[in-house]
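**Q** okay, here's the prediction I keep looking at, along with the sequence it came from:
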Amino acid sequence: MDTGELAWAITATALVLFMTPGVAFFYGGLVKAKSVVSMMMMSFGSLALIGVLWILYGYNMSAVDGVWDFAGNPFANFSLAGADNETLVGAAFGATFAIITVALISGAIADRAKFGSWMIFAGLWATIVYFPVAAWVWGGGWILNLGDTLGLPAVIDYAGGTAVHINAGAAALALALVLGKRVVFQKGAHKPHNVPLVLLGASILWFGWFGFNAGAEFANDLAGVGLIVVNTLGATAAAILGWLVVEKIKDGKATAVGAGSGAVTGLVAITPSCANLEPGWAIVLGILAGAVCALAVELKFKLGFDDSLDVVGIHLVGGLIGTLFLGFFAIDTGLFTGGDFGQLAVQLIAALGVLIYSFVVALVLGFAIEKTLGFRVKNEDEIAGIDTTVHGEEGYALETV
């Protein structure tokens, strides 16, 4: 790794790390004022806990020796002792992905989760799900080698459609089912308390996502960085348009929250495909994802699960769209771009494998915590706002003379 690549690796690491506070702002603005501290603390708690666990053993678990190994040996090089400079930089970059993946899940249980129980879940889920899945997708595991195993094209997941977004979205759905509906659960009952905070968070996420998508190019001589950057810009911008058009048709108004949500949706969808789509197809993907996810977030009211901040509708659905879109339009291997059904087949197998595994494990962990320690706060605490009950703080302590 030359000095330029090293500098980009460190810069990308900082960009992706900044995304977790971006999630905190985005989610924090979406909840009610009496829950903003609790919501943001779930992201910062993830940042602290998963950062430590990754250094201690998560990085070791994220690479395997055999295709069918579940995960790497967590004690092979405990706490990265004696690792060389490039390994340490790569480990720091990988840590930021683990951190934000866990933080994303928290949006599904806004307004009603105990912080201590969330932290226990976060540590267990990261250990049992994220660290092994990272090994499957990027560290030599079965997903990385699925194409060779089946005699088909390799699975494409450049920056985390399966490992990050489908993974987090499936776990979010499981926790939403475990904790149940909020005391008041109906369309229009819960409005964002701070729309500028939502847009600030979305802007930070878009800023950091250039490190998220293009960061790994430090290991590739920065050869594909131009395509990745253009696609990250174009798909996200297009997704905003797609979301706003659907919102205008459906509800009569294009909203700022819709613009922020559309941006995040576009970022989610382009994540797996950023290095493997021509820019025109990236724009098509963005429009499609923005429009579909604008409709998908309404499913929770029809199906009766309370995904508070639409983690399922944006990250799970958006991640699936971005992952499967490659089966049709990936450069050289997509069904309509020179390939056949092989690319779509491996994309679908990988997506379903991660989705099912993450959902089942999160469901088991969530129920176990709920039945032992309790995961959900009391109804009266939820109604009053959980900031003071759980953290002893208020997001807006206004004094009157």
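**A** Okay, I see it.
**Q** only C-alpha atoms for contact and neighbour calcs from this point on.
**A** OK.
**Q** what's the biggest helix in this structure, counting residues?
**A** helix 342-372 (DSSP state H).
**Q** can you name the next helix or strand after that one?
**A** helix 379-384 (DSSP states H and E).
**Q** which residues are in contact with that next one?
**A** Helix 379-384 has contacts (Cα atoms under 8 Å, 6 or more residues apart in numbering) with 34, 111-112, 182-183, 389.
**Q** any idea how far residue 207 lies from residue 263?
**A** Per Cα to Cα, to the nearest Å, residue 207 is found 11 Å from residue 263.
**Q** who's more crowded, these two?
**A** residue 263 (28 against 17; other Cα atoms under 10 Å).
**Q** pretty sure the more buried one contacts residue 200?
**A** No - here residue 263 lies out of contact with residue 200, judged by Cα atoms under 8 Å, at a distance of 11.7 Å.
**Q** quick one, what contacts the most centrally placed residue in the chain?
**A** The centre of the chain sits closest to residue 165, judged by Cα atoms, centre = their mean, with a distance of 4.0 Å. By Cα under 8 Å, 6+ apart, the residues touching residue 165 are 101, 268, 315-316, 318-319.
**Q** Throw the residues you listed into JSON lines and include secondary structure, distance to residue 278 and neighbour count, thanks.
**A** Output for those, formatted as JSON lines (DSSP: H, G, I helix; E, B strand; the rest coil; distance: Cα to Cα, whole Å; neighbours: other Cα atoms under 10 Å):
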{"residue": "101", "secondary structure": "helix", "distance to residue 278": "27", "neighbour count": "25"}
{"residue": "268", "secondary structure": "helix", "distance to residue 278": "17", "neighbour count": "33"}
{"residue": "315", "secondary structure": "helix", "distance to residue 278": "23", "neighbour count": "29"}
{"residue": "316", "secondary structure": "helix", "distance to residue 278": "23", "neighbour count": "29"}
{"residue": "318", "secondary structure": "helix", "distance to residue 278": "19", "neighbour count": "33"}
{"residue": "319", "secondary structure": "helix", "distance to residue 278": "19", "neighbour count": "33"}
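**Q** let's bring in a second one:
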Amino acid sequence: MNGADTAWIMVATALVLFMTLPGLALFYGGLVRARNVLSIFMQCFSIAALMSILWLLGGYSVAFGEGNALWGGLGKFGLLGIDADTVSGSIPEVLFFAFQMTFAIITPALFIGAFVERVNFAFVMAFSALWMFLVYAPVTHWIWGGGLMADGGIFGAVGTKDFAGGIVVHETAALAALLLAIMIGPRKHRTTPPHNPGMVAMGAGMLWVGWFGFNGGSLLAADGGAAMAITVTHISAAAASLSWAAWERIKFGRSSLVGIVTGTIAGLASITPASGFVGPLEALLIGTVAGVLCQEAVVLIRERLKIDDTLDVFAVHGVGGIFGTMMIAIFGHGSYLAQFGALVLVGLYTLAVSFVIAKLVALVFPMRVDKEAETNGLDLSTHGERAYDMNS
């Protein structure tokens, strides 16, 4: 057990949780109408709590157990047999459990952005629980847990490279988001602007800071590799922020606050899979391209395909994560077969299983609230609260 590594991963664990609470909650909350902001907070907090318990009760074991190439098994259920002195690499295994738990929290929290303002809260919770066990945990095992797509797996000696979650986190969450946005259908009022751009910017800033733990902690060590991961993460985020804003100005004659911070997230999502392999100049290129690429993906999804992925989860996280995953091979740090093959297999698996889960859960809990609840807002109709008292 290494004290420096342990101390750093403890900090990184807190930073990744900070990404969801309050980072993602504020980022998403500011983008919706004022009558739905508390529903976003409620979903983020509830998912964080539920995933934490479920990660203990089997999720961690499925992802990082010693089962087989497809499934980690239940040998680590409830952390039985693991105590404060049990080591995973150079850190306590209970800390590795906690660090990976924060990833299991933010991944389903990401996809709620696709169907905000119209989704049934009970459906979100039930779907997220099953999805974590049946999609997120198995895919984690395949790539990070020594399973199907790791080194020596189906792609040969050089397995799939995904440093911090371009496939495991961003592709899986984004494809589930896109699928559910289509299944649930569009909002009644699709053109409503964000109710609080300042809140969006604060949330994005917290995500940017938290991402240092997300990527910098994924090496599980306090060393030069972690320092490089943090550096390239920052460079990509900065480049994508500026390229998004510049592309907006070229197209529309002005750059928006919501636009530049969305570019920040695009740059962060794009560098995530590559952050342990590339250098600063490669990160600069990834971020610069991501700001334009993801912005055009927003146009494609919203305007041409007419899909109401409300907060652009697929265009930003999905396109960004997929782009960054392939850039690993383009820059010569991985195999084209392993990178592309994993994207295809994980994508097909995610879509198929997510569809089945959604259909099964919908038999018990409706996907969508009724028209009156949607009109009045989910804050009041679902949770009996308002974010703002207009009479005070």
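**A** Happy to help now that I have it. As the structure is a computational prediction, the values presented were derived from the model and not from experiment.
**Q** tell me the residue in the second structure aligned with residue 209 of the first structure.
**A** Using TM-score structural alignment, the partner of residue 209 of the first structure in the second structure is residue 211.
**Q** list the contacts for that match?
**A** Here residue 211 of the second structure is in contact with 15-16, 19, 233, 268 (Cα under 8 Å, 6+ apart).
**Q** Serialize those to a markdown table and add fields for secondary structure and neighbour count.
**A** What follows is the contacts of residue 211 of the second structure, written out as a markdown table (DSSP: H, G, I helix; E, B strand; the rest coil; neighbours: other Cα atoms under 10 Å):
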| residue | secondary structure | neighbour count |
| --- | --- | --- |
| 15 | helix | 24 |
| 16 | helix | 27 |
| 19 | helix | 28 |
| 233 | helix | 32 |
| 268 | helix | 35 |
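**Q** so which of those hold up in the first structure?
**A** Using both residues aligned by TM-score structural alignment, their matches' Cα atoms under 8 Å as the contact test, the members of the contacts of residue 211 of the second structure still in contact in the first structure are 15-16, 19, 233, 268.
**Q** dump these to TSV, plus distance to residue 278 of the second structure.
**A** What follows is these, written out as TSV (distance: Cα to Cα, whole Å):
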residue	distance to residue 278 of the second structure
15	22
16	21
19	23
233	10
268	14
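**Q** ok, the residues you listed vs residue 282 of the second structure, which is closest?
**A** residue 233 (10.9 Å; Cα to Cα).
**Q** I'd guessed the closest one sits against residue 284; true?
**A** No - using Cα under 8 Å, residue 233 of the second structure makes no contact with residue 284, being 9.4 Å away.
**Q** wait, which of the contacts of helix 379-384 of the first structure is closest to residue 360 of the first structure?
**A** Checking the contacts of helix 379-384 of the first structure against residue 360 of the first structure by Cα to Cα gives residue 112 as the nearest, at 21.5 Å.
**Q** from residue 208 of the first structure, how far out is that closest one?
**A** Using Cα to Cα, we find residue 112 of the first structure at a distance of 29 Å from residue 208 of the first structure.
**Q** and those two? Which one has more around it.
**A** Neighbours per residue (other Cα under 10 Å) separate residue 112 of the first structure from residue 208, with residue 112 holding more: 26 against 22.
**Q** quick one: map the more buried one onto the second structure.
**A** So residue 112 of the first structure corresponds to residue 118, using TM-score structural alignment.
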